[in-house]
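A.B. asks: Provide a 3D model corresponding to the input given below.
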Amino acid sequence: MRKMGKALLAAGMVVAFSSLAVPNASAYERCSTGRYCIYSGFNGSGSICQVIPEHHDVTAQCLWTGTNNAKSVKNMTTSQVYFYGGTNFTQFRGSTASGGQGNLQGSYKIRSVGL
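C.D. replies: Here you go, the predicted structure:
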């Protein structure tokens, strides 16, 4: 019985260590092809809002964007996407190249996105 317990403990440690060695999928991978994704957390974490560019009021689709600052973005479209702090493409904040992703300052909201 004692040998069996040690064997189980050793097997459990191998499983534990091997699961630590396997990296988690990137949080950014939640963004679907053809979408521009806005995240409430850094590094693609937190709540996600997936929009099709040329969206004049992101808050209408994702309520959290009206109260929480955007912390990171990912562009899964084939075009450069421009993002704005106001609805109807006002208050330009920046842009993301096709396939680009990254953290923002985290000090503003994204209310519209355009091409």
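A.B. asks: only C-alpha atoms from now on, for both contacts and neighbour counts.
C.D. replies: OK.
A.B. asks: can you tell me how far S72 is from L20?
C.D. replies: Distance, S72 to L20, by C-alpha to C-alpha, to the nearest Å: 26 Å.
A.B. asks: the more surrounded of these two?
C.D. replies: S72 (23 against 10; other C-alpha atoms under 10 Å).
A.B. asks: ok, the more buried one touching Y36?
C.D. replies: No - contact criterion C-alpha atoms under 8 Å: S72 and Y36 do not qualify, at 11.1 Å.
A.B. asks: grab the nearest non-local neighbour of Y84.
C.D. replies: F92 (4.4 Å; C-alpha to C-alpha, 6 or more residues apart in numbering).
A.B. asks: near the one you found, how many other residues are there?
C.D. replies: Using other C-alpha under 10 Å, F92 is surrounded by 14 other residues.
A.B. asks: to compare against the first, here's the next sequence to fold:
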Amino acid sequence: MLGKTEEEARAELAAQGLDGAALEALLPNKVFPGSRPTNTLLFDRLDPHTLGMLVALYEHKVFVQGAVLGINSFDQWGVELGKQLAGKLLPELQGDRPASSHDASTNGLINHFLATTGRIEC
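C.D. replies: I've put the predicted structure just below:
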């Protein structure tokens, strides 16, 4: 996944009509590095058992990482970042054309998903 530089975040906030102190206050929460390590879980079918395992896995992962790293695991800015990133990916997961506008890892995962499951219907 590609990151967002301070300049890109500043331009995005300015385009939303923010400036001055409000922009500067939000800016650090909008900058993030790219090419971070990720874990990807692929499964053939989503059923109640698989969903329960995924929820338990991620709840535990988030709690333990926060405790080990001494960070607030339930930081609202992190949630907002996830929503923003997901919003960019969802149209491609709903489409039928191969992804090519992201980094190689993200394109590969989207294309694997489209090849094996079709697309998301929302």
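A.B. asks: drop the TM-score for these two in here.
C.D. replies: Between these two chains, after superposing, the TM-score reads 0.24 (TM-score structural alignment, normalised by the length of structure 1); 53 aligned residues with a C-alpha RMSD of 4.9 Å.
A.B. asks: the residue nearest to Y84 of structure 1: what's it in contact with?
C.D. replies: Y82, F83, Y84, G85, G86 (C-alpha atoms under 8 Å, 6 or more residues apart in numbering).
A.B. asks: ok, now how distant is the nearest residue to the first one once chain neighbours are set aside from R2 of structure 1?
C.D. replies: Counting by C-alpha to C-alpha, 6+ apart, the nearest residue to Y82 of structure 1 once its immediate chain neighbours are dropped is S95, at 4.1 Å. Applying C-alpha to C-alpha, the value for S95 of structure 1 to R2 of structure 1 is 62 Å.
A.B. asks: more neighbours: which of these two?
C.D. replies: Remark: of S95 of structure 1 and R2, S95 carries more neighbours, 17 against 7, as counted by other C-alpha under 10 Å.
A.B. asks: three-state assignment of that one?
C.D. replies: strand (DSSP: H, G, I helix; E, B strand; the rest coil).
A.B. asks: that one contacts K74, doesn't it?
C.D. replies: No - counting by C-alpha under 8 Å, S95 of structure 1 stays clear of K74, with 10.4 Å between them.
A.B. asks: and the strands in structure 2?
C.D. replies: Assigned by DSSP state E, the strands in structure 2 number zero.
A.B. asks: longest single helix anywhere in it?
C.D. replies: Taking DSSP state H as the criterion, structure 2 has its longest helix at helix 48-69.
A.B. asks: what helices or strands is it leaning on?
C.D. replies: Applying 3 or more C-alpha pairs under 8 Å, 6 or more residues apart in numbering; DSSP states H and E, one finds that helix 48-69 of structure 2 contacts no other helix or strand.
A.B. asks: helices of structure 2, start to end?
C.D. replies: Going by DSSP H, structure 2 shows helices at 6-15, 20-30, 48-69, 76-94, 104-117.
A.B. asks: next, format those as JSON lines and append mean neighbour count.
C.D. replies: Compiled in JSON lines, the helices of structure 2 are given as follows (neighbours: other C-alpha atoms under 10 Å):
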{"stretch": "helix 6-15", "mean neighbour count": "15"}
{"stretch": "helix 20-30", "mean neighbour count": "13"}
{"stretch": "helix 48-69", "mean neighbour count": "12"}
{"stretch": "helix 76-94", "mean neighbour count": "13"}
{"stretch": "helix 104-117", "mean neighbour count": "15"}
